[in-house]
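Q: Sharing a model that was predicted from the sequence below.
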Amino acid sequence: MILQLLFVLMAIIIGARLGGIGLGVMGGVGLGILTFVFGLQPTAPPIDVMLMIAAVISAASCMQAAGGLDYMVKLAEKLLRKNPSHVTLLSPIVTYLFTFVAGTGHVAYSVLPVIAEVATETKIRPERPLGIAVIASQQAITASPISAATVALLGLLSGFDITLFDILKITIPSTIIGVLVGALLSMRVGKELVDDPEYQKRLAEGLFDNKKIEIEDVKNKRHALVSVLVFMLATVFIVFFGSFDSLRPSFLIDGSVVKLDMSSIIEIVMLSAAALILLLTK
């Protein structure tokens, strides 16, 4: 079992280093080793979760192609640069909102270099805002109405008369409070940058690159804004469908009324949002 775990961890590490689709394909390599070498029987793949992820990524990809994500990052950059002294508090809020809207923590990556630069310029230890910003982006996954984790939990609780709104009214406040408390505690992590001997040593040796990170303006702000609004509107629709069963389509099957499940609704709404972004922003 330990050897099997080592192979799984190795596949994950290599996939993470490859980045992008590398994590997915290395997962296939790990599964192949467990199946053909160790003789373990694979379980049924989580098709609903995979389709939901594909639908959300399709909509997010269209939003990115229209400049929506770049537009959001530009707004975040302006907010952080206007309030550099509060970067430790603002950075986790920014990454939390990014993940909450998109349903995945990967969208927060693009703003991390800006956080590090603003913190360094303000003589704040970069690990303070960076650490809590990454944590906030992952905490938001459990609060996002379109994340696979939230939908999976909704499916597990479907027989207990619990709606999506019931889940969100617990996960959203609890994660926000936790992130803010973590941000306050992060402000005291380590020595102040000006008092850190390692920082002073590297500064004296000229090892710091003074080149500023500049995020280019979005070429078509109108298309970018439209794509963000469409994506957010789709998210709102999903919250409503998940919170009020009466809004979900129902079908008469074998004499019993069956409501359309949330995984199908998320797939339909997000693919429709992707199509609408394509049509409106070309």
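A: Looks like it arrived, so ask away.
Q: use CA for all of it now, contacts and neighbours both
A: OK.
Q: Confirm that F36 sits in a strand.
A: No - going by DSSP: H, G, I helix; E, B strand; the rest coil, the assignment for F36 is helix, not a strand.
Q: in the protein, which spans are helices?
A: 2-18, 22-32, 47-65, 68-82, 87-102, 112-121, 127-139, 148-156, 164-186, 197-204, 221-243, 262-281 (DSSP state H).
Q: Which positions in the first one come out as buried?
A: By that I understand helix 2-18. 7-8, 11-12, 15 (16 or more other Cα atoms under 10 Å).
Q: With the shortest one instead?
A: For helix 197-204, the buried set under the neighbour-count rule, 16+ other Cα under 10 Å, comprises Y199.
Q: what comes into contact with that helix?
A: For helix 197-204, the external contacting residues (Cα atoms under 8 Å, 6 or more residues apart in numbering) are 193-194, 208.
Q: PyMOL command for the buried members of those?
A: Burial among the contacts of helix 197-204 is assessed by 16+ other Cα under 10 Å; the matching PyMOL selection reads:
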select buried, resi 193
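Q: second one coming, line it up with the first:
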Amino acid sequence: MFWLELLVVLLAIFLGARIGGIGLGVMGALGLAVLVFVFGLQPSVPPVDVMLMIVAVVTAAGALQAAGGLDYLVHLAEKMLRKNPKQITFYGPLVTYLFTIVAGTGHVSYSVLPVIAEVATDTRVRPERPMSIAVIASQQGITASPISAATVALLGMLSPFGYTLTDILMVAIPSTLVGVFAGALFASRMGKELDKDPEFLAKLEDGSFSFLAKKPDHEVVIPFTAKLSVYLFLLGTILIVLFGSVESLRPSWESNGVKTMLGMPEAIEVIMLSIAAAILLFCKASVDKTVKGSVFIAGVQAVIAIFGIAWMGDTFFKGNMPFLEAGLKSMVTAYPWLFSFALFVLSILLYSQAATVRALVPFGLGLGIPAASMIGMFPSVNGYFFIPNYPTIVAAINFDRTGTTRIGRWVLNHSFMIPGLVATVVAVAIGLLLTSIIF
């Protein structure tokens, strides 16, 4: 029965990925229905806390976008990139990495990628180099953000083991940052120089490409409300880190001699919804624009994906834990790092770090893998660059007007493969090293 149930799970994941959007969630729910009503597995508890935290964060991020806060961040990024055009392969990914950390979603890179492509082209740096690693950096930033869905999900599962948000960040941030830098080093040597690339030279010769993009001849005016929305959002992020790091800051109550402290899931939900309210009240953010913005829509899709896929995966693993323990427990406990391969492969299939964490980490913990090792392996959930059809990858290819950022003849030999593999492998290696030292 195990193999038939596994086939159902894989088929649901495959169909959901093909459909895209909310497809992962609804196909996951369909797979869950088969597991429950056909195979008789007892459904696990749905990941309600994780979903509510994500809803709170994306509501605040959506309000930030509606208030013009993301436009302000893009304006600052553009000024920095234009001051250092020759180092675009290193500064470009740094910008997308920081944007993702602040916003909690890699989809904010859509607004920066055109700038990176334009600056690279204007300075005759092969755009493939900064564009490829910039997309990878936006994915790595997910596992370094205190408010991303993936980090929130991991925190919820590791809290019972005594690990805090600070414990996760003090490993995830340096490991992913080093990984991104290593990926940038490799990316900086990719392909021919732009003025020697035959495809680009052909475009120049036939007149189908205008080399220098037109720059605005006036200074962009950023309203104070847009700046204020950024400050408020950053305040919310800082408060989450503080409450997650210093438990004494969180309120507690005593009832019948039992002391209860405000949990981090509830703290994140209250703080981010309050920040969303403040942005709506003081920054002239439209409610209609908030819910129709790309950030909010992407976040809601993530919630639905986690609801279906994670619930199905959790039900499958718990229902088959005796069988899996017999075959895998001795191996993964002796070599915990092997579990990072499972995380990487599942993330390729799910196209979601949060859904991967929620579906597979409880299974790993159940097999006896140390919680600290899970923190070190966290960056391995950034595998969805492997198949080049994720929206940020497609966007990067389209934004590069020179044609250097591309999908290869054999599909998998695309521009993002080497930077992605280097960044992920280095980040996991550094993460496991740090966990062995710190914990």
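A: That came through, no problem. Since this is a predicted model, take the numbers as computed values, not measurements.
Q: TM-score for this pair?
A: Overlay of the two chains. TM-score (TM-score structural alignment, normalised by the length of the first structure): 0.87; 274 aligned residues with a Cα RMSD of 2.5 Å.
Q: before we move on, back to that, and which of the contacts of helix 197-204 of the first structure is nearest to L153 of the first structure?
A: L193 (42.1 Å; Cα to Cα).
Q: separation between the closest one and V87 of the first structure?
A: 14 Å (Cα to Cα, to the nearest Å).
Q: now swap in L225 of the first structure and tell me
A: In this view, L225 of the first structure and V87 of the first structure are 25 Å apart by Cα to Cα.
Q: Who has more neighbours out of the two?
A: V87 (28 against 20; other Cα atoms under 10 Å).
Q: How about the contacts made by that one?
A: Shown in contact with V87 of the first structure (Cα under 8 Å, 6+ apart): 80, 115, 118-119, 129.
Q: roughly how far apart are F341 of the second structure and V180 of the second structure?
A: For F341 of the second structure, the distance to V180 of the second structure equals 19 Å [Cα to Cα].
Q: Compare neighbour counts for those two and give me the winner.
A: Shown here are F341 of the second structure and V180; by other Cα under 10 Å, V180 has more neighbours (31 against 14).
Q: Settle this for me: the more buried one is touching L421, isn't it.
A: No - under the criterion of Cα atoms under 8 Å, V180 of the second structure makes no contact with L421, lying 10.3 Å away.
Q: could the contacts of helix 197-204 of the first structure go into CSV alongside distance to A273 of the first structure?
A: CSV is the format used below for the contacts of helix 197-204 of the first structure (distance: Cα to Cα, whole Å):
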residue, distance to A273 of the first structure
L193, 45
V194, 48
F208, 44
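Q: ok, how many other residues are close to L75 of the first structure?
A: 13.
Q: My error: substitute V394 of the second structure in the last question.
A: Considering only other Cα under 10 Å, V394 of the second structure is surrounded by 14 other residues.
Q: for the aligned partner of P265 of the second structure in the first structure, what are its contacts?
A: Matched across to the first structure, P265 of the second structure falls on S263, judged by TM-score structural alignment. Applying Cα under 8 Å, 6+ apart, we find S263 of the first structure in contact with 48-49, 52, 151.
Q: okay if I get those residues as JSON lines plus distance to K282 of the first structure and neighbour count?
A: JSON lines is the format used below for the contacts of S263 of the first structure (distance: Cα to Cα, whole Å; neighbours: other Cα atoms under 10 Å):
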{"residue": "D48", "distance to K282 of the first structure": "29", "neighbour count": "16"}
{"residue": "V49", "distance to K282 of the first structure": "29", "neighbour count": "17"}
{"residue": "M52", "distance to K282 of the first structure": "24", "neighbour count": "24"}
{"residue": "V151", "distance to K282 of the first structure": "31", "neighbour count": "23"}
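Q: ok, of the residues you listed, which one's closest to S144 of the first structure?
A: Using Cα to Cα, V151 comes nearest to S144 of the first structure of the contacts of S263 of the first structure, at 9.3 Å.
Q: in terms of contact, does that closest one touch P145 like I think?
A: Yes - using Cα under 8 Å, V151 of the first structure is in contact with P145, at 7.3 Å.
Q: where's the residue of the second structure positioned farthest from its centre relative to S148 of the second structure, distance?
A: Note on the second structure: the largest C-alpha distance from the chain mean falls to N256, namely 42.1 Å (Cα atoms, centre = their mean). Distance of N256 of the second structure to S148 of the second structure, given as Cα to Cα: 36 Å.
Q: Likewise for K214 of the second structure?
A: K214 of the second structure sits 36 Å away from S148 of the second structure, going by Cα to Cα.
Q: Between those two, which has more neighbouring residues?
A: Shown here are K214 of the second structure and S148; by other Cα under 10 Å, S148 has more neighbours (26 against 8).
Q: My read is that that one contacts T105, right?
A: Yes - contact criterion Cα under 8 Å: S148 of the second structure and T105 qualify, at 6.3 Å.
Q: picking up where we left off before, out of the helices of the first structure, the one nearest G39 of the first structure is which?
A: Nearest to G39 of the first structure, of the helices of the first structure and by Cα to Cα, is helix 22-32 at 9.5 Å.
Q: Run the chain-centre distance for the closest one.
A: Put simply, helix 22-32 of the first structure sits 21 Å off its chain's centre (Cα atoms, centre = their mean, to the nearest Å).
Q: Run through who's touching it.
A: Helix 22-32 of the first structure has contacts (Cα under 8 Å, 6+ apart) with 7-8, 11-12, 14-16, 42.
Q: run the last query once more with 7 Å
A: Contacts with helix 22-32 of the first structure, where a contact means Cα atoms under 7 Å, 6 or more residues apart in numbering, come from 7-8, 11-12, 15-16.
Q: Could I get these in a markdown table, plus columns for distance to Y109 of the first structure?
A: Putting the contacts of helix 22-32 of the first structure into a markdown table (distance: Cα to Cα, whole Å) gives the following:
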| residue | distance to Y109 of the first structure |
| --- | --- |
| F7 | 27 |
| V8 | 25 |
| A11 | 22 |
| I12 | 19 |
| G15 | 17 |
| A16 | 14 |
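Q: right, and the pair among those with maximum separation?
A: F7 and A16 (14.2 Å).
Q: coming back round to it: quick check: neighbours shared by S148 and T105 of the second structure?
A: In terms of Cα under 7 Å, 6+ apart, S148 of the second structure and T105 are both contacted by the residues I142.
Q: From K169 of the first structure, how far out is E121 of the first structure?
A: E121 of the first structure is 38 Å from K169 of the first structure, where distance means Cα to Cα.
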